[in-house]
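Engineer: build the 3D model from these lines:
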Amino acid sequence: MQIWNRQLPDKIPLFKPLLSIVLLALLSIGVFLAVSDYYVNILFDRVEKQYRQNLINIVSVARHSVEPVLKKVRSGEISCAEAIERIRPMIRAMTYEDRNGKNYVFMTSYNGTTLVQPLDPAQEMKNRLDLRDIKGVYILRELIKAAKTTPEGSFVRYHYPHYSHTKTIEEKLTYVVGLPEIECYIATGMYMEHAIQEQRETLAKMKYAAILLLVALLIPIFFAVFVILNKNKKLLAEVRTRMQVEEDLKKGEEKYRSIFENAIEGIFQTTPDGHLISVNPAFASCFGYESPRAMLDSGKPIDCYYADPGERQQLLRMINEKGVVEDYLVKMKRRDGDILWASLSTRVVRNNAGHVLYYEGTLEDVTDHKEQEEKFSKVFLTTPDCIAISRLADGRLMELNLGFEDITGWKRSEAVGQTSYDIDFWVETSERDLMEKDLKAGGDILHREFLFRRKDGSVRNGVYSARSIQIAGEACLIFVMQDITEHKQTEDALQKTASELQMIFKNMFNAFVIWESVFDEEGGFVSFRFGFFNDAFARISGLKREEVTGRDVFEVWPGTEPSWIEAYGKVALTGNPDTFDMYHAPTQGWYHCNAYRPTDSPAQVCVIFENITQANRRKRPFDRARSNSGAFSRPIQAASLC
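Structural biologist: The predicted structure follows:
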């Protein structure tokens, strides 16, 4: 006892600090445990709250996706049974991946019949109302009760096997939303125990390690605090990341909605059987509706807007084969029956199982473009001129009109695809080389004459114009030609006739002149000017064409008698030809004249002259003798009367 008492004072100084340390350690451990439990509970609450929100979001998306069908039930358009058949494929497609593996949205009727069970299809259409978990909870009854009591959504807990990786039974938190219109509910769940088990195990290890190491100067406490804070930061970072993603998704949805509403092209979605899911204002306007809602409320399937309903089936076959069809030209009908030409670009959207969910695409009204194209195509085909479109490099014919057939003798079906050399079109191939050279230099060719060969081998005269154009990025030329063989022959004949007539006029004995009429302001014929006249007229008059052509007669012959003006004016104004003899003082000669108007216009008078001056001189003595004998015979006649 004494020994104890002797040693105790030595140990008391150590005992108190040790006791203080132990008490402090215990207190620290207690505080640590209390604090850690507090923050762990907060952490688990946050995690569970986040998981709950995820479940709400998923079921809300499913609920919104079936809303159009439920509206039709509420409006009486379809029955509950028909609505269920439409909704089941939509819900069956709603599988997703969460952090614990594959998950799904399921659907059950209020009578306990499983309608959709994506991961266990064998359970579908079975009544499982009496299904209980390991604690005796009637699972479906609790879910049905929650759906009926709070159709807008509530949570239910029960124990259920985990399908994703094991058959282990775990507690499951399920969010259920009622569909009273069709007496069903949709729901999805999450295994909470598995979701937080990893965190629980990690934190438990940290606790035990902290307790053990706290005894050794409490170092692990600081380490544990550091680890906890680090984990908490990661969790908060994940939460912030998710919030940012949600915000970005919200902005993206708003941006898409703005594009959808304001797009110039029509945008649409249809069900596989052709019912419209959504359309934008441009699409509704194309078919004569004042708004997308008015078009959707009409209830008309997309087939009603095809001019030929069979056209949609052909389009669907192409889409299902290729997945997407672009710029498909189709004739459609507006609301009032007017024809609409549209360019469709459409794709098919499938679920993970490969089933068609819907079709979506864009529509562009190309009616004006189509009508212009048909008009120009008709003009191209029916114009009597030969029109050909060919490649510039080798002359390969790409498109021909009916005028080509008439002028060349080649059928379009025979010539398209061949070169102009293949059909032996050019009599002189150098003409084609020259055309190519000129077009490549950047110029156009207008009204160039050449020789071409018809299919029957005959050589003809032609005149062509050509211009280089670009078609699908390839240098081509448009070639327009007329056959001028007959025109050329007529022109040559006319030229020959003109030469012959010119020779006749030049060498004829009688004088010939064309007078150009001169009128006053009131239309009276007052004079005439020199026009064309032949060599005989020049000899008789002593005038030269180059000196007097276009000059007034009074300027050349000031003493011309008014009788000439009167005679020519009568012919010019009446159009009646006249023949007369008249003396012309300036030339001191008598002339026998045949005057006529060459056209319906009084602008010109043609005259053929014959100089009869000598004949008149020979005739004068005879006329005087006749005059004298007449005077001599009168007294004799008078005498006899007496």
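
Engineer: make it CA atoms for all contacts and neighbour counts henceforth
Structural biologist: Fine.

Engineer: next helix or strand past the helix or strand hosting Ser430?
Structural biologist: In the assignment (DSSP states H and E), Ser430 maps to helix 429-440. Toward the C-terminus, helix 429-440 is succeeded by strand 445-453 as the next helix or strand (DSSP H and E).

Engineer: excluding its backbone neighbours, what's nearest Phe479?
Structural biologist: If the residues on either side of it in the chain are set aside, Phe479 comes closest to Ala466, at 4.6 Å by Cα to Cα, 6 or more residues apart in numbering.

Engineer: let's compare: structure for the following, please.
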Amino acid sequence: MSVDSLFRKVGEHAMVIKKVEDKILNIVSIRFISIIVILIITFMCIATEKISQSFIDNVESEIKLELKQKVDIAYNTIAPILKLKREGKITEEEARKNISDIVKRMIYDDTHSDNYIFMSTYDGYYLVQPFEPEKEGTNMWDVRDSNGTYVIQQIIRTAKNSPNGSYISYFCKLPNSSLIEKKLTYVRGIPEINAYIGTGAYINLKYKKLYCLLNMQKIILMIIIAVIIILMVLYTYKLHKVNCSLNSEIKNRLKIEKELKNEKDNIIVQKSRLETLFNYSQDAIVEFDTSGIVLNVNKSFEKTFGYSKEECLRKNIDKLISTEETYNQTKKLTLKIMEEETINIEAIRYKKDKTPINVLVRSIYIKINNNILGVYGIYTDITEIKKYERKLEYMSIYDALTGLHNLNYFNKKINEYENNKLSSVGIIMCDLNGLKLVNDTLGHQYGDILLKNFAYVLKKSVREQDVVARVGGDEFSVILTDINRNQVKKIIKRINSNIEEFNKSLDEKMLRLSVAIGCSILEENKNIEEVIKDADDIMYRNKLINKASSKNQILSVLMAALAEKDFVTLGHTERVANMCMKIADEMGLDEERKSKLILLSEVHDLGKIAISNDILNKEGDLSEKEWSIMKSHTEKGYRIALNSNEISSVADLILKHHERWDGKGYPLGLKKYDIPIECRILAVVDAYDAMTNPRPYNKIKSHEEAIEEIKKCSGTQFDPKVVDIFISIVS
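Structural biologist: Just a heads-up that it's a prediction; the model follows:
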């Protein structure tokens, strides 16, 4: 169907629709009917509201007048008695009794049942209650209605405030019923006898006529609405028949319009998709003809290869992205593209400045009616992927921390030597002592430095052709080829010599190297796996022999480094130890506890070796984070002590030496006698020495000031008994 014929059909259908619309306009509109309905409903609602309100107002006025009349009649009846009371001829009690007798007889008919005049005193006692005589003489001051209102209190206030009478409303049950209704009451005070009289009526019962009228109006309104709905349904049915024919015409028109629009949109969309795909692809795309002449390039091609679009057009693609040396190879691939429908291959191509880049080359034919008009060449830059692959390859055989070969490479070389049946192979196994202790106390950054330092010394000590590998956390291995037993001994001697030389050159004593070494050499009756096992066994045997000395050596280094931190003054340890011994003697501690106490006084702050000097020597208060770090020195000291035979016996005391008598210490929150006696003694002595000697974080106190501070903390921070003994000694 041509575009002209489509437009003619659209015009014809438009005329038909116009005629149908004219017919509809001649019919009574739904707007007119809707307005009539709204007006009728509005009128009915307003009329109902007006009539109802008028009736309610009239009924309520009649009720009020009726109640007032009854109370006024009652009041006039008892007026002579009140006159006698005012003249003093009778007492208040006699007047109240005479009036009560008269009021009790004042019963009258009401809409719901018999009603009455009630009477009560100002202090809440019922005097007259004909229908509930058992309540007469009862105080009803705290009686509340269903809404929580204190009814009697409110009636009394009204009677007092309006002696000539006033109205009050509240909620209560209907007589002989559980229903709760609103009750309107008229009361009048009788101040001569401190009492009041009144009567009431249920308002809603008076409105029954109104409710009947309202119901009638509702029924009439519903009938009117039903009639209107019927008319609307009839109108809608009639309109529906007209719309059916109109919808049929509209559908035909929409179908024709859609065909025309789709025909145009398909061409635009297809072109837009191809342009978007070409121009905004992340891959570099070039379009060239069968001769390799460039017809178009996208932005990614310009960015990847460094050419502008103008520099590429009408140029040979192979000359653009190759060098003179690689041109022939590139040309062969282009010819292969012409022969095969698609290719997918990795290659190296060159930018405008002849910088090589790794690319993934793909191609797609441009074919119409089985004729190849050209090719799309797609180049994905994979240079970063290749770099990452090389990095992964490096990581697969090298240790990231030390730069030595790793266990994977070590095993690979062992398998190679095993398969090649090499006869002269030696193995050296090394284990770095104290790594765990350094990690636990100083932190893993120091442990890493220790590993790097040893890797440097080990690599320096062996030959260039030897394979040096880190095969575990603190374990290193060396594979020696073309070697004999004497040469192996010389290399081990060189390793030890270089370690000793390195340790002497170190400024930081904490990073001294201590290594256990084992070696073995391949013999006729052994395989390489057995050689590795022998070297490993020898290394561990040496480690066990030297275990105590190596750990104590490291501990000595740590104690020396602690002294260099300069956070305690000269003589601190001796002063604390001497005073601790005096208190221990006074308390009668046994020799074992005394020995532990002396050792504790020397090493209790060992964990501070792992605390920054900035925190230890900070003047003023520590921040919350700094205080948290400072408190960790007890746990660090505990771990150090466990790793040394010399002081392992006081590891638990080091952990607990900052606990407080009141349980607010750290790290365990122990209190009173759960804290070891050695720690309780040290706490007092150490605090006194800290207050009376220079420290970065406080001013020196006099002897008297320090004693006063310790007395103040007795029973909270310190054991009171230890404080008393300490004060008796220093005084």
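
Engineer: tm score of chain vs chain?
Structural biologist: TM-score for the superposed chains, counting by TM-score structural alignment, normalised by the length of the first structure: 0.32, backed by 217 aligned residues with a Cα RMSD of 2.4 Å.

Engineer: does the residue nearest to Phe479 of the first structure touch Leu446 like I think?
Structural biologist: Yes. Ala466 of the first structure lies in contact with Leu446 (Cα atoms under 8 Å); the separation is 6.7 Å.

Engineer: what about those two, which has more around it?
Structural biologist: Ala466 (23 against 12; other Cα atoms under 10 Å).

Engineer: list the contacts for that one?
Structural biologist: 439, 444-446, 477-480 (Cα atoms under 8 Å, 6 or more residues apart in numbering).

Engineer: who wins for neighbours among those residues?
Structural biologist: Comparing the contacts of Ala466 of the first structure by number of neighbours (other Cα under 10 Å), Leu477 comes first, having 23 neighbours.

Engineer: which SS class is the nearest residue to that one once chain neighbours are set aside?
Structural biologist: Beyond its immediate neighbours in the sequence, the residue positioned closest to Leu477 of the first structure (Cα to Cα, 6+ apart) is Ser468, lying 4.2 Å away. With DSSP: H, G, I helix; E, B strand; the rest coil as the basis, Ser468 of the first structure sits in strand.

Engineer: where along the stretch 351-500 of the first structure do the helices fall?
Structural biologist: For the stretch 351-500 of the first structure, applying DSSP state H, counting those that start in this stretch gives helices covering 367-382, 402-408, 412-415, 429-440, 485-507.

Engineer: which of these sits most buried?
Structural biologist: Mean neighbours per residue, mean count of other Cα atoms under 10 Å, is largest over the helices of the stretch 351-500 of the first structure for helix 402-408, with a mean of 20.

Engineer: what about Trp4 of the first structure, how many neighbours?
Structural biologist: For Trp4 of the first structure, the neighbour count with other Cα under 10 Å is 8.

Engineer: now do the strand or helix carrying it: which elements does it pack against?
Structural biologist: Following DSSP H and E, one finds Trp4 of the first structure within helix 2-75. Here helix 2-75 of the first structure is seen to pack against helix 80-92, strand 169-179, strand 184-191, helix 192-215 when contacts are counted using 3 or more Cα pairs under 8 Å, 6 or more residues apart in numbering; DSSP states H and E.

Engineer: not counting sequence-adjacent ones, nearest residue to Glu418 of the second structure?
Structural biologist: That would be Ile528: by Cα to Cα, 6+ apart, it lies 6.6 Å from Glu418 of the second structure.

Engineer: repeat for Tyr235 of the second structure
Structural biologist: In space, Tyr235 of the second structure is closest to Ile30, 7.9 Å off (Cα to Cα, 6+ apart).

Engineer: give me the number of residues near that neighbour?
Structural biologist: A count of nearby residues for Ile30 of the second structure, using other Cα under 10 Å, gives 12.

Engineer: wait, isn't Met107 of the first structure in contact with Pro89?
Structural biologist: No. Judged on Cα under 8 Å, Met107 of the first structure makes no contact with Pro89 at a distance of 10.8 Å.

Engineer: related to what we said a few turns ago, reformat the contacts of Ala466 of the first structure as TSV; add distance to Leu115 of the first structure.
Structural biologist: Listed next are these as TSV, based on distance: Cα to Cα, whole Å:
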residue	distance to Leu115 of the first structure
Leu439	73
Asp444	74
Ile445	77
Leu446	78
Leu477	67
Ile478	67
Phe479	70
Val480	71
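
Engineer: which of those residues sits closest to Val513 of the first structure?
Structural biologist: Checking those against Val513 of the first structure with Cα to Cα, the nearest one is Leu446 at 39.8 Å.
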